[in-house]
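*Asks:* below is the sequence, then the predicted model.
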Amino acid sequence: MRADARANHDRLLAVAGAVITEQGVDASMRDIARQAGVGLATLLRHFPAREALLEALLRTNFDELTARAAEVESTSPPGDALRLWLRDFVTCTANYRGVVTSMMQAIEDPESALHNSCVTMRAAGTRLLSRAQDANLARADLDGADLFALASALTWLGDQPGLETRADHLFEVIVSAILTDHAG
C-alpha cells in the first residue's frame, strides 16, 4: 500500500474508532469520512461496507483477547483465568457501543467479515471454560456458545441506559452462575 493510502487507512481507523465509541456501530459512514478529512469514496475504497470497517477495528481487539486467553490460561488457576478473560472480553467489547448485535450475527454467518475473528475469540474462551470444567470449577452444562452469549449479554447490559452503574454487580452475578461454589 502506498504511504498516502496507508496514512488514509490508519486515519480512517482511528477516526472510526472514536466515532463508533461515541455514537455506536450505526454511526454514519459519511460522518466518519468527513471527520477523517477524506471523501466518502475514499472511505469506501478502504472499507467497502460497514462490516469491513468494524472487522478492521475489532480484529486487533479480538486478536488481543485471544492472546490474553492463552496468557491467563498459562498463568492463572482455571476459575481465575476464566473470570479474568470474561472481564477483559466485556471491557474490550464495551468500547464500541452496539457491537454485540454485530458479533452475534457474525458468528453465525461464515460470509461475514467478522466471522473468523469472532469464532477464534469464542474458541479461546471455550478453552478457558473447558479447563475450568475439567477442574470442576465451572458448570458442566455450558459450552462455548453459551459462554459467548453470556459474555455478550454482559456487554449489552453495559450499553443500556441506566444499567451502566450496575454492570459490575451484574458481571459478578453472571460469573457466579458460570463458576461453581468450588471456584475461588
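*Replies:* Arrived safely, thanks for sending. Numbers count the residues shown, from 1 in each chain.
*Asks:* going forward, measure contacts between C-alpha atoms and count neighbours the same way
*Replies:* Noted.
*Asks:* residue 140 looks like it's in a helix, true?
*Replies:* No: assignment of residue 140 by DSSP: H, G, I helix; E, B strand; the rest coil gives coil, placing it outside any helix.
*Asks:* now name the helix or strand holding the residue lying closest to it once chain neighbours are set aside.
*Replies:* Of all residues not flanking residue 140 in the chain, residue 133 sits nearest, at 5.9 Å (Cα to Cα, 6 or more residues apart in numbering). Assigned by DSSP states H and E, residue 133 belongs to helix 115-134.
*Asks:* which residue lies nearest the spatial centre of the protein?
*Replies:* residue 93 (3.7 Å; Cα atoms, centre = their mean).
*Asks:* just give me the neighbour total for residue 103.
*Replies:* Applying other Cα atoms under 10 Å, we find 24 residues neighbouring residue 103.
*Asks:* now residue 41
*Replies:* Going by other Cα under 10 Å, the residues that sit close to residue 41 add up to 12.
*Asks:* quick check: which element contains it?
*Replies:* Element membership for residue 41, per DSSP H and E: helix 40-46.
*Asks:* buried ones in the helix or strand that that helix is followed by?
*Replies:* Using DSSP H and E, the helix or strand that follows helix 40-46 towards the C-terminus is helix 50-75. Neighbour-count burial for helix 50-75, counted by 16 or more other Cα atoms under 10 Å, picks out 50-59, 61-62, 64-66, 68-70, 72-73.
*Asks:* same check, this time on stretch 152-171
*Replies:* 152, 153, 154, 155, 156, 157, 158, 159, 167, 170, 171.
*Asks:* okay, pairing it with this:
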Amino acid sequence: MLKEARAAFDEHGIDTSLEDVARRAGVGIGTLYRHFPARDSLLEAVLRDRFDALTEHGRALLREPEERPVLLDWSRSLAEMATTYRGLTGALMGTLRDEKSDLHASCEAMRRTGAALLRREQEAGRVRADVDTAEFLALLHGAAWAGEQAFDGASDRRDKLVALVLDGLAPARSGAAAG
C-alpha cells in the first residue's frame, strides 16, 4: 500500500485522492482507513524514511570538521525533500506547530537537527546571530515553495534560491550597508 501511496503522491502531490491510493493498492477505501485513519497517518508512513534520512544527513554533517560550512548542504537537502511532493512545504510548516499531527515527531527531529546546524554556523560566525530556527526554516521552506511554484521544482533554481537565502543570512561585512 505504501508503494502505491508514494506513486500517487509523486504524481499528484500531497492532496492526492485517498480513493486513488486505495484503488492503486487494490484495496477498498475502508481497508486504507483501517491502516491509516487520517491523511497525515499515510503521509507520515510514506515520508518517514525521507525525514529520517534528512535527520541522519544533518547529524553526519555535524560530525564534519567545524571549519567546513555545512548548512548549505543540509538546506539544499531539506528543500529537495520539501519539493518532492507538491504541497508538502505547507504541510511541513503546519506540522511543526501542530503537536497532535502524525507528522509532528518526524518534523521535530528534523527541526532539532536544523537548529543544531544553524547554531554551529552562527558560532563559527558564518550566519547572523539574530536568526532563530523558526525564521531559518521559514526562509528555507519559502525558497523551496517559490522554486516549486515558479520553476516546476527545477533543482538548479531551487538550489539557487536556497543559496540566496543563506547568503542573506551571512553577517554584514565591515563597510557593508546595514539593513
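*Replies:* Thanks, I have the structure now. As the structure is a prediction and not an experimental result, all values here were calculated from the model.
*Asks:* circling back: output the buried residues of stretch 152-171 of structure 1 as TSV; include the columns distance to residue 19 of structure 1.
*Replies:* Putting those into TSV (distance: Cα to Cα, whole Å) gives the following:
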residue	distance to residue 19 of structure 1
152	21
153	23
154	22
155	18
156	19
157	21
158	18
159	16
167	23
170	27
171	26
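*Asks:* just give me the closest of those residues to residue 81 of structure 1.
*Replies:* Using Cα to Cα, the shortest approach to residue 81 of structure 1 within these belongs to residue 171, at 15.0 Å.
*Asks:* what does that closest one align to in structure 2?
*Replies:* Matched to structure 2 by TM-score structural alignment, residue 171 of structure 1 sits across from residue 162.
*Asks:* ok, its match to residue 39 of structure 2 distance?
*Replies:* With distances taken as Cα to Cα, to the nearest Å, residue 162 of structure 2 is found 29 Å from residue 39 of structure 2.
*Asks:* mind listing what the closest residue in space to residue 161 of structure 2 that isn't next to it in sequence touches?
*Replies:* Spatial nearest neighbour of residue 161 of structure 2, chain neighbours left out: residue 143 (5.5 Å); criterion: Cα to Cα, 6+ apart. For residue 143 of structure 2, the contact set (Cα atoms under 8 Å, 6 or more residues apart in numbering) comprises 79, 158, 161, 162, 165.
*Asks:* secondary structure element for the second one?
*Replies:* Element membership of residue 158 of structure 2, judged by DSSP H and E, is helix 155-169.
*Asks:* can you state the direction angle for that helix and helix 104-123?
*Replies:* Going by axes from the mean of the first three to the mean of the last three Cα atoms, to 10 degrees, helix 155-169 of structure 2 is angled at 50 degrees with respect to helix 104-123.
*Asks:* what is helix 155-169 of structure 2 packed up against?
*Replies:* helix 71-82, helix 133-151 (3 or more Cα pairs under 8 Å, 6 or more residues apart in numbering; DSSP states H and E).
*Asks:* next, the mean deviation of the longest one compared to structure 1.
*Replies:* It stands for helix 133-151 of structure 2. Helix 133-151 of structure 2: mean distance to aligned residues in structure 1 after superposition is 1.7 Å, counting by mean Cα distance after the TM-score superposition for structure 1.
*Asks:* which residue range of structure 1 does stretch 91-110 of structure 2 align onto?
*Replies:* Alignment of stretch 91-110 of structure 2 against structure 1: residues 102-121, by TM-score structural alignment.
*Asks:* what lies in contact with the matching stretch?
*Replies:* Residues from elsewhere that reach stretch 102-121 of structure 1, judged by Cα under 8 Å, 6+ apart: 51, 52, 54, 55, 59, 62, 63, 65, 66, 149, 152.
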